[in-house]
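Trainee: Build me a structure from this.
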Amino acid sequence: MTKYIPFILFTVLTNAAAQVMLKYGMMQLGALSFAGVNPILKILQIVFSPWVFLGLCTFVISMASHLFVLSKVDLSFAYPFLSLAYVVVAIFAYFLFKEEVNAMRIIGIALICGGTIFIAQSGGSAHADPAIDAVKAVAPDTAPENS
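Mentor: As a prediction, the model looks like this:
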């Protein structure tokens, strides 16, 4: 199970990076107003602004990574790691956007990190590879070990 943690952390980091890019992109656009504007054109303007578009593309990469992880490990093991994205985002928000990180947020971040450590220590089961299982059923001594 631990061999998939780098993929899980890649998912977390790309998810957090996407959030930071989206925030920066929206800061560049300023406060949104749909008054007197075609909403479809406004949405297209938002989606295709450079930082928002890059953030959305990064989300796609994050989602692809997450799908890979889900094909390998239990959802109840992989999904809680995504809460670490909050930790990464809070750190970047503090340094890049000068957002406040008060004592309550720090305690919350510590609890998230502690909970994630517990989950990581719990292990989890890797999904079986049906092709390997089929080979094992036919020729048990020649089948490769399931990873």
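
Trainee: When you work out contacts or count neighbours from here on, use the C-alpha atoms and nothing else.
Mentor: Fine.

Trainee: A85 contacts A18, doesn't it?
Mentor: No. Using Cα atoms under 8 Å, A85 makes no contact with A18, being 10.1 Å away.

Trainee: To what extent is L75 buried, counted in neighbours?
Mentor: L75 has 13 neighbours, counted by other Cα atoms under 10 Å.

Trainee: what separates it from L67, distance-wise?
Mentor: Noted for L75: a distance of 10 Å to L67, by Cα to Cα, to the nearest Å.

Trainee: go on, I91?
Mentor: Note on I91: its distance to L67, by Cα to Cα, is 26 Å.

Trainee: Just want to know which of the two has more residues nearby.
Mentor: The neighbour count for I91 versus L67, taken as other Cα under 10 Å, is higher for I91 (17 against 12).

Trainee: Setting aside sequence neighbours, what's the nearest residue to V89?
Mentor: A16 (5.5 Å; Cα to Cα, 6 or more residues apart in numbering).

Trainee: which residues touch the one you found?
Mentor: 85-86, 88-89 (Cα atoms under 8 Å, 6 or more residues apart in numbering).

Trainee: Could you pick out which of those residues are located in helices?
Mentor: 85-86, 88-89 (DSSP state H).

Trainee: Need those in TSV (columns: neighbour count and distance to L9).
Mentor: As requested, the ones in helices among the contacts of A16 are exported to TSV (neighbours: other Cα atoms under 10 Å; distance: Cα to Cα, whole Å):
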residue	neighbour count	distance to L9
A85	20	9
Y86	18	13
V88	19	11
V89	19	14
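
Trainee: Following up with a second sequence; could you model it the same way so I can compare the two?
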Amino acid sequence: MTLRRYLILGGMVVFGAVGDVCLSRGMKGIGAVSVSSLYQLVPAVFNPWVSVGILFLLGFFISYATALSFADLTYVIPATSFGYVLIALMSQFLLDENVTVMRWIGILLVSGGV
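Mentor: Next up, the predicted model:
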């Protein structure tokens, strides 16, 4: 694996984690959306946090597709497992979520098991 390929995998992890956190922050401001009120998602796109989250998730998709062009799926998916740790850290410090010890144990078991 070349440095460029490691950077693509790292970018995939960071883009995905940042995108998920931004999307979560934006959607918390929108409120609960149900299947019967999907129309509420239209104005959500204009929420700055949701828009930035979508852009980062687009970056994730591009780096994910790029990674799949040179590596097996069974390599790419486990390589993203660090994203769970990154999401938990960002959620705790940026979103003020309470990440309990039990959640950390679960995150580490899933990340380490992959």
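
Trainee: What does the superposition give as a TM-score?
Mentor: For this chain pair, the superposition-based TM-score is 0.82 by TM-score structural alignment, normalised by the length of structure 2; 113 aligned residues with a Cα RMSD of 2.3 Å.

Trainee: picking up where we left off before, overlap between the contacts of A16 of structure 1 and structure 2?
Mentor: Contacts from the contacts of A16 of structure 1 that recur in structure 2, judged by both residues aligned by TM-score structural alignment, their matches' Cα atoms under 8 Å, are 85-86, 88-89.

Trainee: matching residues in structure 2 for the lengthiest helix in structure 1?
Mentor: As assigned by DSSP H, the longest helix anywhere in structure 1 is helix 5-29. Across structure 2, the stretch matching helix 5-29 of structure 1 (TM-score structural alignment) is residues 6-30.

Trainee: how close does the matching stretch sit to structure 1?
Mentor: Once fitted to structure 1, stretch 6-30 of structure 2 is off its aligned match by 1.1 Å on average (mean Cα distance after the TM-score superposition for structure 1).

Trainee: Please identify the residue in structure 2 that aligns with D74 of structure 1.
Mentor: By TM-score structural alignment, D74 of structure 1 lines up with D72.

Trainee: so how many other residues sit close to its match?
Mentor: 10.

Trainee: Quick check: the gap between it and S63 of structure 2.
Mentor: Using Cα to Cα, one gets 14 Å for the distance from D72 of structure 2 to S63 of structure 2.

Trainee: V45 of structure 2 too?
Mentor: Here V45 of structure 2 is placed at a distance of 22 Å from S63 of structure 2 (Cα to Cα).

Trainee: So S63 of structure 2 sits against I8, correct?
Mentor: Yes. Look at S63 of structure 2 against I8 with Cα under 8 Å: they come within range, at 5.8 Å.

Trainee: Of the two, which one has the most company?
Mentor: Remark: of S63 of structure 2 and I8, S63 carries more neighbours, 22 against 18, as counted by other Cα under 10 Å.

Trainee: Spell out the secondary structure type for the more buried one.
Mentor: Using DSSP: H, G, I helix; E, B strand; the rest coil, the structure places S63 of structure 2 in helix.

Trainee: Tell me how many other residues crowd I112 of structure 1.
Mentor: By other Cα under 10 Å, the residues close to I112 of structure 1 number 19.

Trainee: How about V21 of structure 2?
Mentor: V21 of structure 2: 22 neighbours (other Cα under 10 Å).

Trainee: Same check on L55 of structure 2?
Mentor: Residues near L55 of structure 2, counting by other Cα under 10 Å, number 17.

Trainee: Equivalent analysis for the one 3 residues further on, please.
Mentor: L58 of structure 2 is flanked by 15 other residues according to other Cα under 10 Å.
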